[in-house]
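K.L.:
just a sequence and a predicted model for now, questions to come.
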Amino acid sequence: MIQLKHVLVLVFLCVFSGISQSTNGYELWMPYSNIEDSSLTKKYRDYSKSIYFPGSTETLMIAKNELHTGLRKMLGLASIPTNSNRLENTMIIGTKENLNSDIQQSLSKAYVEIGNEGFIIKTVSIKSKTVLVVTANTDIGILYGVYRLLNLMQQHKNLHNINAVDTPKIKLRMLNHWDNLDRTVERGYAGFSLWNWQKLPEFIDQRYIDYARANASVGINAVSLTNVNANALILTPMYLEKVEALARVFRPYGIKIYLTARFSAPIEIGNLETADPLDPKVQQWWVHKADEIYKLIPDFGGFLVKANSEGQPGPQNYGRNHVDGANMLAKALLPHKGNVIWRAFVYSEHDADDRAKQAYSEFVPYDGKFMENVLVQTKNGAIDFQPREPFHPMFGAMPKTPLMMEFQITQEYLGFSTHLVFLPKLFEEVLDADTFRKEENSTVAKVIDGSLHNQKLTGMAGVANIGTDLNWTGHPFAQANWYGFGRLAWDPYLSSETIADEWLRMTFSNDESFLEPMTRMLIKSRETVVNYMNPLGLHHIFDTGHHYGPGPWVSELSRPEWNPTYYHKADSQGIGFDRTPSGSNATEQYAKPLQELWNDPQTIPEEYLLWFHHLPWDYKLKNGATLWDGIALKYQQGVDEVAGMITTWSIMKPFVSKEQHEEVTMLLEIQLKEAKWWRDACLLYFQTFSKKDVPDGVSKPLYSLEYYKSLKFPFAPGIRPQWD
């Protein structure tokens, strides 16, 4: 039996060794680790001597409890003193009406600026005493402000003379769960679905509450619970009462629930013979269904719809179009102020045109025809969440329609939860891209936040990477992608470097000896993966179905655009997809300045080279290397960079727990093994066309091409169902 004195020693070491007490990752970026810097602790304690925090709503009580928990853990306080006389306190937290008139007047302009969700964190002088004020117009603004204050303290920021006025730039900040009702998760690599439908509605798992806390801490305010490949049962009474229980948990955290609506639900659960959106009986069925949902969940957000895509039913089944389908649902939701989110991820097996062009061709003609409560949700690129894609040409091309960004946080095409990939760098690249649609600097971010075309309804969605794994996301560093998505949905102009610094400080350590090399490693990690998977604009060369590892040879699937050979078009003459006017002319869907830049292989950025051009193996790159040598060297560079990540992580032992270090080390070793697999398999296959030796500096493959072709992965998680 372990003696009590040994337990006390262990606790002492955990608290005072500089290592977070939470070593399993469950607390995410909110471990509120003890602050060892005595001078900093004193400053924070000075603000915490006496706190005025009125109000007893659910949201305010959550904010109070979070503040008390954070201050106790970070500052080692046994309790947090409160004082009912607001003028005698060192910290004042409250909505506008709870502050004295002098403070209200000094912040009057800021109150207008922050709206319903923003907050103010400011030091003010009251009777020659400095007071820290956290204020907002609403309770949810107070909650966001408290989380931001605690985040700043976790980052050891100086609060003296702080004047933070912040409000979200995007209205709808949403996680899309691709969770099935049997608790499997399509493209999920962190265990099963969080939602235990069997035990709901009576049993409320603590994870639901902690999930809501994590989302609120970064300002995520909407969640769709189930897969876009939808199951109509979620709209039946037996499931809606369970959804209502989750809505009750999420509501005080400012989170609205959305449901994925299967377009054929009127047939499957409504006993109708059709789902034609122009049929009056179908229209009435959706009106009654909306009324039923809002009676249970008054703040229900609305429907997320995948229609006429990859086997999903939709309005085209009845000779109708996307506007007919979306507007039918929008009319049913409009009296309740609900929204329809209509996904633009469409490509038809009956359309022989370049898959990259099809969504634009199908949706842009409908610009301005959708109802005011419809958002068209568009993936960041025109193919499918590749390690690198040019931004989707729809962004900027539909000025009369709110376009909602869809990013993928789960790493479907990025090594699942075994590879370390910091995705905010990918998100930033897309958001910063210039569409050139109105004037220079007409960025994708300006499309998404509504400022480019004066849109009031705005949104950003992220396909969640969350499951029942103890650390939520499978890979400890995949938590940064959830965190980073939330921060960019709040402010799409943040830099990935800022996000990396924040997350590392809160999750692990504020030591500069840790932060500098680890920030560099995170920022570089996405490019590393591009190098060993899809260099120089190659794309969608993943093995079929599961997308686990390389499969550039796959060519026998039933639809041409499901085959990797469709995308790289390697032959004896060269490699790449010609999307210039001499090929599919996909560049025509972009603004003129980009057409001119991208149509010429001499001016296009080389990271997009093979996305838009089919070029000879001997084509000379800007560095003088041939295209074949350049591809091979990029693959090797990716492998070498993973080896460098292992070296960097090996010297981080003093800053993380033993368990954390060992876990990430094992995962990095898997990543290195699989980076070599990507290099060897792809080069061996492409070599059958180029007939060239790999250049000096590139390691020779360990096995034959036939060996790599023979590999099977029945254990790969998150495999999507195959549709007829």
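P.N.:
The structure has been received and is ready for your questions.
K.L.:
can we go C-alpha only for contacts and neighbour counts from here?
P.N.:
Noted.
K.L.:
quickly find the element holding the residue lying closest to residue 716 once chain neighbours are set aside.
P.N.:
Nearest in space to residue 716, with sequence neighbours left out and distances taken as C-alpha to C-alpha, 6 or more residues apart in numbering, is residue 546 at 6.5 Å. Under DSSP states H and E, no helix or strand contains residue 546.
K.L.:
what does residue 528 give?
P.N.:
helix 512-533.
K.L.:
can you point out the buried residues in that helix?
P.N.:
514-515, 518-519, 521-533 (16 or more other C-alpha atoms under 10 Å).
K.L.:
mind giving me the packing neighbours of the longest helix anywhere in the chain?
P.N.:
Taking DSSP state H as the criterion, the chain has its longest helix at helix 658-690. In this structure, helix 658-690 makes packing contacts with helix 512-533, helix 627-650, helix 705-710, judged by 3 or more C-alpha pairs under 8 Å, 6 or more residues apart in numbering; DSSP states H and E.
K.L.:
which elements pack onto the helix holding residue 528?
P.N.:
helix 424-432, helix 496-507, helix 627-650, helix 658-690.
K.L.:
ok so, going back, out of the helices and strands packed on helix 658-690, nearest to residue 699?
P.N.:
Residue 699 lies closest to helix 627-650 among these, at 7.3 Å (C-alpha to C-alpha).
K.L.:
which residues touch the closest one?
P.N.:
517-518, 521, 528-533, 535-536, 615-621, 661, 665, 668-669, 671-672, 675-676, 678-679, 683, 690, 692, 694-695, 697-699 (C-alpha atoms under 8 Å, 6 or more residues apart in numbering).
K.L.:
one more to weigh against that first structure:
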Amino acid sequence: MKQLQIYLFLFLMIPLAVFAEDGSKLWLRFPAKNGISTSKIITKSNSATINIAKKELSSHWFGSAVELRLDPSLKNLKDGYTIKSVKNTTVISSSMENGLLYGVYHILRLQQTKVDLSKLNITEKPSYDLRFLNHWDNLDGTIERGYAGHSLWKWEDLPNKISPRYGEYARANASIGINATVLNNVNASPNMLRKDYLQKVKVLADIFRPYGIKVYLSVNFSSPKVLGGLENSDPLNKDVQKWWKDKASEIYKIIPDFGGFLVKANSEGQPGPQDYGRTHADGANMMADVLKPYGGMVMWRAFVYSPSKEDRAKQAYLEFTPLDGQFRENVIIQIKNGPVDFQPREAFNPLFGAMKKTPQMVEFQITQEYLGFSNHLVFLAPLFKETLDSDTYADGKGSTIAKLTDRSLRPEKMTAIAGVANIGEDTNWTGHHFAQANWYAFGRLAWNHNLSSDQIADEWLKMTFTDDQKFVNPVKKIMLTSRETAVDYMMPLGLHHIFANGHHYGPEPWGNYKGGRPDWSPVYYHQADRVGLGFDRTKTGSNAVSQYFSPLNEIYGNIKTTPENLILWFHHVPWDYQMKNGKTMWNELCFKYDSGVKEVRNYQNTWDSIKPYIDAERFSAVQGKLKIQQEDAVWWKDACLQYFQTFSKRPIPAEIEKPVHKLEDLKKIKLNMGHHN
């Protein structure tokens, strides 16, 4: 009897162990069929990709029979697909096997979110050909701007020991249509191109391939000199060109479908063609030429700025627009969404649309370098949408960044979009359970940039937690307002880059790194003085407004017509300037910081109220993070308002919560954020 009790106990424990809600399953919490009669799966094809599609259906699909049909006539959909209900069968058709797999994940998502599956008639064509995660992972396992533990890639163990998470990673990406990955940091080690590392990369490429994911590498421009022992890495040096040509040949022998290179050059001290008096085009074209025979491409980053008297926000535009039309056709310029650096809110990058003859792609940051790391709940779909939907007027009204980069307005040979990954080896992948939503949102928008933030949040919550509306509705409200809330308690009204130096976690508006780079100092960006606050980018200032197409240059150049959420980005605004709501700028600034703090407290109350609807593990993990976020919001408010008050000499309005911390004490805080990187 005792033995039977032990067996019974162990049997009962199994489901608990398997279904512990630690976040490791991400949004892929599909119900398992556990022996329930299997729906019929019909297909004439047989391959590793089709086998994954069949396995997903036989494990998780409860609906009608499914037919997977390869149909060459659907080539115009690229790796998109159609899903049609035909009698008692759901027919998924695509011209590509990856498309069939994406179609399978689509119907599993519909099943998971309880959509009616009886009359399906869906056509999906991706917004972008290449949908990238950029990993800033280093060969020693650390991740630059990574807040979820060490790298997934165990370079020490590869190629012999293979982590099960490589396959799980590929599956999660395929489920949202991500089809390309750059494995290593843009601040690249030349060693990435050594033969022993290429053999390790091959193992990952082989695992990812059936899921439709191609591998790319960040490369260090000085690799020929460092690895090859050449005299220099001058792109016009024949020996250097030969070195890259031989390296490309070696890579493609090992990984025949290798995607290409991502390059950060002549930025933040990284080597590049300018070291030899050459241009970005000279450097990019040399690499493009060696990759072309294999169908490879070069993504050349426009994130360039060097110590200069010029406004940092202008530098990418100044360096790249003169090179328009000089790049090879397999080069695409990768441009950060804003002109400074992944701030909570930036004006969009004026380089978008300014190069008429050069393909461009957007680079977003999924990892929250400037948004509270993995401690703050900040849903980024609204930030991504704000950029994609911005009208540049480059080709007239309606020239949104989405349309300029997705082939709608310009007949580009290739289109792409990238997000800097927030994934590490933490059990829940991203450090904060809600940070998973940003990986998900990036993938969904890369696939279809017309989706709304609301729809993406809705899908993700139902798949990741529960479809109970008593949970979904209030928590979705948190998600959809969270980005604006973070802007309010950190840097409202267009303030930017007033973070503590180095780690970018907390506030340091007083930061003035004497002897260092002025454009790494918060005082460079906020320009506070007794007159007012903000960076003058009008004609009387840096004239960054001139880089925008008309009518934006006039709109941004005039304080009265500049959107108030960017007013301190474009103008040095007097403390007593009257805002649209009648408040002075100083009072509005105070109310914004205060409202950010209050909103996070509302989030805490909302979250406490949904406790009955979800598992205890994730409930308490998120509750703990919200407590940190609330304390950080107060820290930001107290630091910024008391510091700016030393210039404004105006009282903080009586209705606003009094500071908890003294400015002198806040100035002494020196965080050691080593454990975060």
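P.N.:
That came through, no problem. Keep in mind it's a predicted model, so treat the numbers as computed, not measured.
K.L.:
tell me how the two chains score on TM-score.
P.N.:
After superposition, the two chains reach a TM-score of 0.97 (TM-score structural alignment, normalised by the length of the second structure), with 672 aligned residues with a C-alpha RMSD of 1.9 Å.
K.L.:
related to what we said a few turns ago, with mean neighbour count and distance to residue 265 of the first structure added, can I get the helices and strands packed on helix 512-533 of the first structure in JSON lines?
P.N.:
Listed next are those as JSON lines, based on neighbours: other C-alpha atoms under 10 Å; distance: least, C-alpha to C-alpha, whole Å:
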{"stretch": "helix 424-432", "mean neighbour count": "21", "distance to residue 265 of the first structure": "34"}
{"stretch": "helix 496-507", "mean neighbour count": "21", "distance to residue 265 of the first structure": "41"}
{"stretch": "helix 627-650", "mean neighbour count": "21", "distance to residue 265 of the first structure": "47"}
{"stretch": "helix 658-690", "mean neighbour count": "19", "distance to residue 265 of the first structure": "42"}
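K.L.:
let me have the ones you listed in JSON lines, extended by distance to residue 60 of the first structure.
P.N.:
As requested, these are exported to JSON lines (distance: least, C-alpha to C-alpha, whole Å):
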{"stretch": "helix 424-432", "distance to residue 60 of the first structure": "31"}
{"stretch": "helix 496-507", "distance to residue 60 of the first structure": "23"}
{"stretch": "helix 627-650", "distance to residue 60 of the first structure": "40"}
{"stretch": "helix 658-690", "distance to residue 60 of the first structure": "34"}
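K.L.:
still on that earlier bit, return the distance of the helix holding residue 528 of the first structure from the chain's centre.
P.N.:
Centroid separation for helix 512-533 of the first structure versus its chain: 18 Å, with C-alpha atoms, centre = their mean, to the nearest Å.
K.L.:
so which bit of the second structure is that helix matched to?
P.N.:
Counting by TM-score structural alignment, helix 512-533 of the first structure lines up with residues 469-490 of the second structure.
K.L.:
so which of the helices and strands packed on helix 658-690 of the first structure gets nearest residue 104 of the first structure?
P.N.:
Residue 104 of the first structure lies closest to helix 512-533 among those, at 38.8 Å (C-alpha to C-alpha).
K.L.:
check which element follows the closest one along the chain.
P.N.:
helix 564-568.
K.L.:
what ranges does the stretch 101-250 of the second structure have for its helices?
P.N.:
164-175, 195-208, 223-226, 238-254 (DSSP state H, counting those that start in this stretch).
K.L.:
any chance you could list what contacts the first one?
P.N.:
When contacts are taken as C-alpha under 8 Å, 6+ apart, the neighbours of helix 164-175 of the second structure outside the stretch itself are 26, 28, 101-102, 105-106, 152-153, 179, 204, 207-208, 211-213, 443.
K.L.:
and the residues you listed, which two are the farthest apart?
P.N.:
Checking the contacts of helix 164-175 of the second structure with C-alpha to C-alpha, the most distant pair is 106 and 153, at 28.1 Å.
K.L.:
and these two? Which one has more around it.
P.N.:
Applying other C-alpha atoms under 10 Å to residue 106 of the second structure and residue 153 shows that residue 153 carries more neighbours, namely 25 against 20.
K.L.:
do you know how far that one is from residue 238 of the second structure?
P.N.:
Distance from residue 153 of the second structure to residue 238 of the second structure, counting by C-alpha to C-alpha, to the nearest Å: 35 Å.
K.L.:
over to residue 460 of the second structure?
P.N.:
52 Å.
K.L.:
then residue 248 of the second structure?
P.N.:
Taken as C-alpha to C-alpha, the span from residue 248 of the second structure to residue 238 of the second structure is 15 Å.
K.L.:
out of these two, which sits in the busier spot?
P.N.:
Between residue 248 of the second structure and residue 238, residue 248 has the larger neighbour count (other C-alpha under 10 Å), namely 21 against 9.
K.L.:
dump the helices of the stretch 101-250 of the second structure to a markdown table, plus distance to residue 548 of the second structure.
P.N.:
A markdown table is the format used below for these (distance: least, C-alpha to C-alpha, whole Å):
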| stretch | distance to residue 548 of the second structure |
| --- | --- |
| helix 164-175 | 35 |
| helix 195-208 | 41 |
| helix 223-226 | 37 |
| helix 238-254 | 37 |
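K.L.:
those helices: which one's closest to residue 37 of the second structure?
P.N.:
With C-alpha to C-alpha as the criterion, residue 37 of the second structure lies closest to helix 164-175 of the helices of the stretch 101-250 of the second structure, at 24.3 Å.
K.L.:
mean per-residue distance, that closest one versus the first structure.
P.N.:
With mean C-alpha distance after the TM-score superposition for the first structure, helix 164-175 of the second structure departs from the first structure by a mean of 0.4 Å once superposed.
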